[in-house]
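Chemist: Next comes the sequence, and after it the predicted model I'd like to discuss.
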Amino acid sequence: MPATASRRPAREVAVTTQAENQARMQAQTIEALLAFMAAPDADEAAFEAMALAVFAYQFAHNAPYRAFARQRGRTPLTVRAWRDIPAVPIDAFKELTLSCCPPEDAEAVFMTSGTTQGVRGRSYHATLAVWRRSMLDTFRRRVMRGRERIRMGTLFPDGASLPNSSLATYLDLARSACGTPDSRAFIGAAGLELEPLLSTLAEVEATGEPYMLLGASYAFVPLLDALAARGRRFRLPEGSLLLDTGGFKGQSREIAPDPFYDALSAAFGVPRSACLNMYGMTELSSQFYDEGNAVCPPVKSGPHWVRTRVVDPLTGADLPEGARGVLVHHDLAHFNSVSAILTEDAGELVPGGFRLFGRVDGEASRGCSLAVAEFLAAARG
């Protein structure tokens, strides 16, 4: 048999080589990221270097993002600072597949709730190892605060029920890694399991055992209503915490922040400083926390592998500290997609982090819509 007969076609060899190169770059990126995340004292130069490496990886393997970056004249050769890495408007995740790995190879796919016109954004994770490290390291530092474990109750369906929910995965991981064995979820197929939850709250109130109740913001509303209807209040032991996230999303009535945290404090007998809010999104792999809601809005901040900017939505220009604009997050843990996200959230930079003021409106909203249109036009050629 001639030697050439056993050779693979050139195109097959090229595809194989490309896949091998991508796999090698992915492994190197993950290894470098995990090492950087394990170094809390890393300086700004180290963040800059890691951000540029993640951008180079995403530019090489995320075709829609590469087209957009090129259209803006941003390539690994021209970008020299993390602030210059182009940010993708968050609504683009509803229109395009923004993934470095083939979607079918992703270990997990998280989807948004799809409350806007029923369209769900998708976030692809080649591996959950980085996502889990990001979540747990920050949760232990910002929420557990030196405690190894605490008894927990969660107000959200578990991951088996909602495998594409980043929040379900987040709460499952918090409960399994940081909760005691008697921790459990109190929302099942039939909804809120009120009686078991009330029994648990009464038990911890009597024993003096600190307790943590976590869940979607809207899931606390029917619980507050049920307690009010029964004339029931608790005084949870010192060291107990409440953590809400995600807002109300049309799933319950809206409650403004001050009345909401007043109601939580009164119903569960904890100070508002023990009522934490986690700010996160499906399109990121890291979360932001405050130190409690004694004053609203509180200052939020993320881990050392995240940076936040505030920009003018019409020009994209950075705004100074204290000026209100649209938040842009640079999350290096979101390596398989795009690390720089232009949100639709209004905020301002302050010492120690940023303040969040809810969704943008008016001219800011128009600027975000224009950014989406520009991205889609560039990414689709």
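Modeler: On my side now, so go ahead. Residues are numbered from 1 along each chain as shown.
Chemist: Please count neighbours and contacts with C-alpha atoms only from this point.
Modeler: Noted.
Chemist: buried residues in the lengthiest helix in the chain?
Modeler: Assignment by DSSP state H gives helix 10-37 as the longest helix of the chain. Judged by neighbour count using 16 or more other CA atoms under 10 Å, the buried positions of helix 10-37 are 22, 26, 29-30, 33, 36-37.
Chemist: same deal with stretch 186-194?
Modeler: So, applying 16+ other CA under 10 Å, buried residues of stretch 186-194: 186-187, 192.
Chemist: again, but for stretch 137-148
Modeler: 138-140, 142-144.
Chemist: now stretch 83-91
Modeler: Neighbour count says stretch 83-91 has 83, 85-91 buried, by 16+ other CA under 10 Å.
Chemist: Now Asp345. Nearest residue, chain neighbours left out?
Modeler: In this structure, Asp345 finds its nearest non-sequential neighbour in Arg359, 4.5 Å apart by CA to CA, 6 or more residues apart in numbering.
Chemist: Comparison target below:
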Amino acid sequence: MQAKIFNIQSQEDFNKTALAIFKHQFKNNKVYRSFCDLLYKHPSEINQVKDIPFLPIQFFKSRKVLSSLDEIDEVFTSSGTTGSVTSKHFVTDINIYKQSYFKGFEHFYGNIEDYAVLALLPNYLERKGSSLVFMVDDLIRKSKNIESGFYLNNLDELAKKLIELDKKEQKVLLIGVSFALLDLIEKQQFNLKNTIIMETGGMKGRRKEIIREELHTILKNGFSVDKIHSEYGMTELLSQAYSKGNGVFETPPWMQILIRDTEDALTINTTEKNGGINVIDLANYNSCSFIATQDLGKTYINGTFEIVGRFDNSDIRGCNLMVL
């Protein structure tokens, strides 16, 4: 199945693979099967991808969402405020994740060996189980560049390194959490010509949340770059979407976004209408590939999408079928 997932060439390929994975997960994933049964949804009645049930993401906080009996390779956990329940993603084949993020990066940015990868992810480094740190750590190794590496609180050292590498015309990817990138430009004004700035979102309680347009304007001015790139991923997924500017994201061929109606979680909206983000991540073969997130967004006719916010009281509004 891996070969099919990572060799999707058309919408027809995607649809066939998605329907096959739905049947597999209905049969082998107890949590997902119970959810589908509550909705009276059975594979024999589902011929279109939009009719596949999407599991509310909250289930990853209370259940082991697995479609495999294999041993667990890794457990990824979400960040959360003190005392909050975090999501757990049990991964039985870590090589699928590695393939997904490596092929995904290559799809959008080319050969990782062309870059020095600098990572400013303090809140993720300060806890265990981050899928983002796992991915970036591997990309740092795969870059085979001695300048690549993680930075925690040593912002002066990072600023010096960024300026030095940019002057050498080395292509650099700086991937960082929003609050840390803001901390960096408060220390140093940059004028970067060969560096991609990629934010992974989130103030994580360190700063006041601001809208994306405002954040990107501040970062563009601080780094003197034309665009701010973004990564959209989450603990419960094994694939990432990327934006090369203006907050418009693209997915790799094995991942797609559908928008559900905010009043009726089982109805899929047409393009350019705001609603809840449903993610199809075919790399999640051993878990659940069909997830209803707590994010709000909209899709465009070319398959790109934007994030416009989050559900209020999302723990209770996402779905009324949480009592499993």
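Modeler: In hand now; what should we look at? Because the structure is predicted, anything quoted here is derived from the model rather than measured.
Chemist: re earlier: which other helices and strands contact the longest helix of structure 1?
Modeler: Helix 10-37 of structure 1 sits against helix 44-61, helix 129-139, with contacts defined as 3 or more CA pairs under 8 Å, 6 or more residues apart in numbering; DSSP states H and E.
Chemist: residues in structure 2 matched by the longest one, start to end?
Modeler: Correspondence between helix 44-61 of structure 1 and structure 2 is established over residues 11-28, with TM-score structural alignment as the criterion.
Chemist: compared with structure 1, how much does that stretch deviate?
Modeler: Its aligned residues in structure 1 lie a mean 1.8 Å from stretch 11-28 of structure 2 after superposition (mean CA distance after the TM-score superposition for structure 1).
Chemist: Same question for the lengthiest strand in structure 1: list its buried residues.
Modeler: The strand that spans the most residues within structure 1, counting by DSSP state E, is strand 340-350. Neighbour-count burial for strand 340-350 of structure 1 flags 340-349 (criterion: 16+ other CA under 10 Å).
Chemist: ditto for stretch 260-276 of structure 2
Modeler: If you call a residue buried by 16+ other CA under 10 Å, then stretch 260-276 of structure 2 has these buried ones: 260-262, 265-266, 268-271, 274-276.
Chemist: burial of the counterpart of Gln256 of structure 2 in structure 1, as a residue count?
Modeler: If you follow Gln256 of structure 2 across to structure 1 using TM-score structural alignment, you land on Arg307. Neighbours of Arg307 of structure 1 under the rule other CA atoms under 10 Å: 19.
Chemist: do you know how far Arg307 of structure 1 is from Leu349 of structure 1?
Modeler: Per CA to CA, to the nearest Å, Arg307 of structure 1 is found 11 Å from Leu349 of structure 1.
Chemist: Which residues are in contact with each of these two?
Modeler: The contact sets of Arg307 of structure 1 and Leu349 do not overlap (CA atoms under 8 Å, 6 or more residues apart in numbering).
Chemist: which residues touch the closest residue to Ser134 of structure 1 other than its chain neighbours?
Modeler: Nearest residue to Ser134 of structure 1, sequence neighbours excluded (CA to CA, 6+ apart): Ser286, at 5.7 Å. The contact partners of Ser286 of structure 1, taken as CA under 8 Å, 6+ apart, are 131, 134-135, 280, 302-303, 306, 331, 333-334.
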